[in-house]
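Dropping a prediction and its sequence here:
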Amino acid sequence: MAAPGTDVVQLDALGARGPYQTRNRLTVTDVAGRERAELSLVPSLFVDRTIKALRGADTPAPDERIGMINRAAELFATATLNGLTPDAYTHLVSRVGGTPLSVVRATVTAIAARLRRAHHSVDQARPTGAVHRWNDPLTRTGRAVWVPRGDVFAVHAAGNHPGPHSLWPEALALGYRVVVRPSRREPFTPHRLITALRTAGFGDDHVALLPTDHTTADALLQGADLGLVYGGEDVVRAYAADPTVLPQGPGRSKVLLTRDVDWRDHLDTIVDSVSGHGGTGCVNTTAVFVEGDPAPLCAALAERLAAVPSLPPEDPAAVFPVQSLATAKALEAHLLHRASGTRPWLGGEGVLGELGDGSAVLRAAVHQLDSPHSPQAAVEMPFPCVWVAPWSRDAGVVPLRDSLVLTAITHDDSLVSELVEEPSISNVYVGDHPTYWMESGLPHDGYLAEFLMRCKTVIRD
């Protein structure tokens, strides 16, 4: 709730014995530098005690867990929680994180919808030959039983977008106890979601929010059985060899247009893939590969994206993300450095749209590459930035690898088969589908349950 006489929101830690306000607090500011919240940071001893309490908690029955998640979905979307109405909450997320308000509101609806279908999503991941319970009648003749790999699941949350918070509640549906370390940039969504889950019936010792400093952060992963970590390439490298941690890094999502299609028929989808949802997500398009001359597509993309106005994030018409002026300038400098040697169509002299209050819109950038193998095609930025490269059949699948999503706009079924069989491409969308398309029950970067669960054989008399 807000501190008395101020509009500064107090975000307590949510431990195993309820809310906990610490002396060590982090000031959370909006994109213009105005204080908006105080976040309580917990020490490592508090982390250890909380995880120990979660580990010792009883697990509610499956139907009870699903019912509580369904109730939490309604509360998350409609209730006043921690003193914040849905409108006040979405405004805070927009002003602090810089995500356009329309995107935040749509994401709240999407998170609630995914929560309501959490049971469906986790069941889609269950092997068809496995049953849920050891005492299922089928185990009398021998059967695989689907069981958790542990008891406590830790999450180092993302801060670029509230959407990833729709995923980890699936662990609760599977019987885990969950502890979340929120991002300092966007602590409001996990705080609201965990408050909703507790209000819906989950015990304080079943789902916790533990903000920490960077030094204490690893204590969550060390204390939990399994962990989910969001971050950049450095995070992926750090945890790549750890079988107990699932790293979620850059998406490097791509669009491929072959010669047998007319890109003009798909321009809306390509523009939307680049800039939709603020252009900040791992599923937004980083690179477009064109069989033929990419220049006409570059010109069309630049014209469409240049027409988008620079607006503060809480404006209902805002499309592009906003950051503090200092952060925006650093991102702009990084882009201009990485874009050296490319042909700029948009953003070649900068991408900032200063708003006059200490913040700036990060406007779109369009750069043409000389080769499908140019290293810039793998450079992912937290705003609408697209690299457009020529592609040929001789280049093949190699430049398309390492993609979270690849939208292949083509009529070549043999090429599609190659793309689907390529292990480093997580999802293949064939035809006119934006790279950010997602649906409950379908894997994003695989199913989370693939990581959380395992099968063991049970036979009984």
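Perfect, thanks for sending it. Residues are numbered from 1 along each chain as shown.

from here on, contacts and neighbour counts on C-alpha atoms
OK.

Could you check how far Glu422 is from Val416?
Noted for Glu422: a distance of 10 Å to Val416, by C-alpha to C-alpha, to the nearest Å.

Which stretches in the stretch 301-450 of the chain count as strands?
Applying DSSP state E, counting those that start in this stretch to the stretch 301-450 of the chain gives strands spanning 322-324, 343-346, 352-354, 359-362, 365-368, 385-391, 403-409, 425-430.

which helices and strands sit right next to the fifth one?
When contacts are defined as 3 or more C-alpha pairs under 8 Å, 6 or more residues apart in numbering; DSSP states H and E, strand 365-368 packs onto helix 295-306, strand 343-346, strand 385-391.

Touching the second one from outside, list them.
Among residues not part of strand 343-346, those counted as contacts by C-alpha atoms under 8 Å, 6 or more residues apart in numbering are Cys298, Ala299, Ala302, Ala306, Ala364, Ala365, Val366, His367, Gln368, Leu369.

what's the offset of it from the middle of its chain?
29 Å (C-alpha atoms, centre = their mean, to the nearest Å).

swap in stretch 88-95?
Distance, stretch centre to chain centre, for stretch 88-95: 18 Å (C-alpha atoms, centre = their mean).

Mind listing what's buried along it?
Residues of stretch 88-95 classed as buried: Tyr89, Thr90, His91, Leu92, Val93, Ser94, Arg95 (neighbour count, 16 or more other C-alpha atoms under 10 Å).

and here's the other structure:
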Amino acid sequence: MGTEKLSLSEVPTIKAITPVSQGNITRYVTVSDITGKDFAHLIQLPRMFIIHAVNTLRKGKQLTADERKIALKKAGQLFHSGTVCGFNPDDYVNQVVSVTGLPEGVVKKALQKIGDATSHAFRDSALGIAKGVPDAYSDQVKQSGCAQVVRKGAVLAVVAPGNGTGVHALWPQAIALGYRVVIRPSEREPWTAQRLVQALTESGLADYVVMLPTAHDGVEEIIEAADLSIVYGGEDTVIRYENRSDVLVQGPGRSKMVIGDDYPQQDAFELVFESVLGLGGAACVCTSCVFIEGDAAAFARAFQDYVYNRLQDPQERERYLPQLSSHRYDWWLQQVEQYQGFIFSKPEVFSLKSGTRQVMPLVMLADSTDQPIVQLELPVASVTFVPFQHQACLSFLAPALVVSVATKKATLIQSISEIPEIRNLYIGQVPTIWMQAHVPHDGYIAEFLTRSRGYRVDFG
């Protein structure tokens, strides 16, 4: 399959969204769709422009909390239902599907989720504020003393990933808390950032949010120009920023599952299936390892048969399996080769008319909980099954963004709940991909963006 290269004028151009004049910036990166064709050009800003744009943002007009609340609600509705940058919601879904290969249903759900989260950003951000902070500061409260919440800075930078759109449901809460936000969109999928930033801008928040596309060498400039940053990336990103208190790193999730020998096997199959393949299998909350109390090999083999039978249905494949470009498929073949010693059998591959492919999840087996593959996370659907014993030390579950525990054994549940490195714990028939706006993801964002201080006013 060949690739089609088009000139700058023949495909859409995505520019920065900022009140600062961009002049004649001609540096860009080409965004390709999953068939290899040029799909758009993303203008990339030089480092000096970034500094100027962030400094200008800091000097923007100050809005009251009520004004921001009204604007956020309007922006959420516009993002979900309106025409933004000339594209209606269906256009937007097609754009994201075309460049990521994610199932259409996954992107449509994210469209709804991001719109709702933006509209209700004030409500959701308040959940992370300490209960000791009063809703209103009356004269009596001020005089007797109370807690007060304050921002740790004025500008938040968000370095967005390209493997999923859901992360954009989080950062509008920063605007609710009074921050101005700088978004560096993904080079792989810039449309979600563009649509949300433009919706916010058109809704009255032009002084509170900008989108600044830049090459990788400009990312550090954005982080240094902001006061706080949220950065998405892999293990290298975690290592790079792990000692910086001003950077919240969203790295590998290493989400896991525990299946007790008392749990119904059919329910377990459905739970593991949804946790591994939901959200296209690429999100940080997708299960990458399942610990089986009992015969892990037998469970894994039976699960592989369950997956095979279920995904013979083309509608189920369309619902769960992303489409892989030729480049991504070559990479996937390399993973199959690298981990062939753990894989039961080479997964089935489905070739599509577009030249893309869909692949069955990698189903693997490890002998013990201390093998490195237990912590393996790939940006495609893959799962490693591992045997464990109820009475064993459970430290192998950490670190994990999510752990779902499928058992009714109170002592096992209690032991797992005491592991502090588990960020979210779900009990019973709850897949690891389950998320709700009122439930913290990796803690509440307000925990990172604010702090509480004592406050009292008394003039005698």
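The structure has been received and is ready for your questions. This one's a predicted model, so the numbers in the text were calculated from it and none came from an experiment.

And the TM-score between these chains?
Remark: TM-score between the superposed chains equals 0.93 [TM-score structural alignment, normalised by the length of the second structure]; 452 aligned residues with a C-alpha RMSD of 2.3 Å.

quick revisit: nearest to Gly232 of the first structure, of the helices and strands packed on strand 365-368 of the first structure?
strand 385-391 (16.5 Å; C-alpha to C-alpha).

State the span of the second structure onto which the closest one is aligned.
With TM-score structural alignment applied, strand 385-391 of the first structure matches the range 382-388 in the second structure.

That stretch vs the first structure, mean deviation?
Average distance, stretch 382-388 of the second structure versus aligned residues of the first structure after superposition (mean C-alpha distance after the TM-score superposition for the first structure): 0.7 Å.

Quick check, central residue of the second structure?
The residue lying closest to the centre of the second structure (C-alpha atoms, centre = their mean) is Val167, at 3.7 Å.

Would you mind finding the match for it in the first structure?
Aligning on TM-score structural alignment places Val167 of the second structure opposite Pro164 in the first structure.

returning to what we had before: could I get the strands of the stretch 301-450 of the first structure as JSON lines with mean neighbour count and distance to Asn24 of the first structure?
Output for the strands of the stretch 301-450 of the first structure, formatted as JSON lines (neighbours: other C-alpha atoms under 10 Å; distance: least, C-alpha to C-alpha, whole Å):
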{"stretch": "strand 322-324", "mean neighbour count": "28", "distance to Asn24 of the first structure": "24"}
{"stretch": "strand 343-346", "mean neighbour count": "19", "distance to Asn24 of the first structure": "44"}
{"stretch": "strand 352-354", "mean neighbour count": "20", "distance to Asn24 of the first structure": "33"}
{"stretch": "strand 359-362", "mean neighbour count": "28", "distance to Asn24 of the first structure": "27"}
{"stretch": "strand 365-368", "mean neighbour count": "26", "distance to Asn24 of the first structure": "40"}
{"stretch": "strand 385-391", "mean neighbour count": "27", "distance to Asn24 of the first structure": "38"}
{"stretch": "strand 403-409", "mean neighbour count": "25", "distance to Asn24 of the first structure": "38"}
{"stretch": "strand 425-430", "mean neighbour count": "20", "distance to Asn24 of the first structure": "41"}
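
Looking at those, spot the one closest to Pro243 of the first structure.
Of all those, strand 425-430 comes closest under C-alpha to C-alpha, at 18.9 Å.

give me the stretch of the second structure that the closest one matches.
Under TM-score structural alignment, the match for strand 425-430 of the first structure is residues 422-427.

And the equivalent of Gln266 of the second structure over in the first structure, how far from Gly279 of the first structure?
In the first structure, the residue matched to Gln266 of the second structure (TM-score structural alignment) is Arg264. Computed with C-alpha to C-alpha, the distance linking Arg264 of the first structure and Gly279 of the first structure is 21 Å.

between those two, which one's more packed in?
The neighbour comparison of Arg264 of the first structure against Gly279 (other C-alpha atoms under 10 Å) goes to Gly279, with 29 against 11.

which residue lines up with the more buried one in the second structure?
Gly279 of the first structure maps onto Gly281 of the second structure when the alignment is built from TM-score structural alignment.
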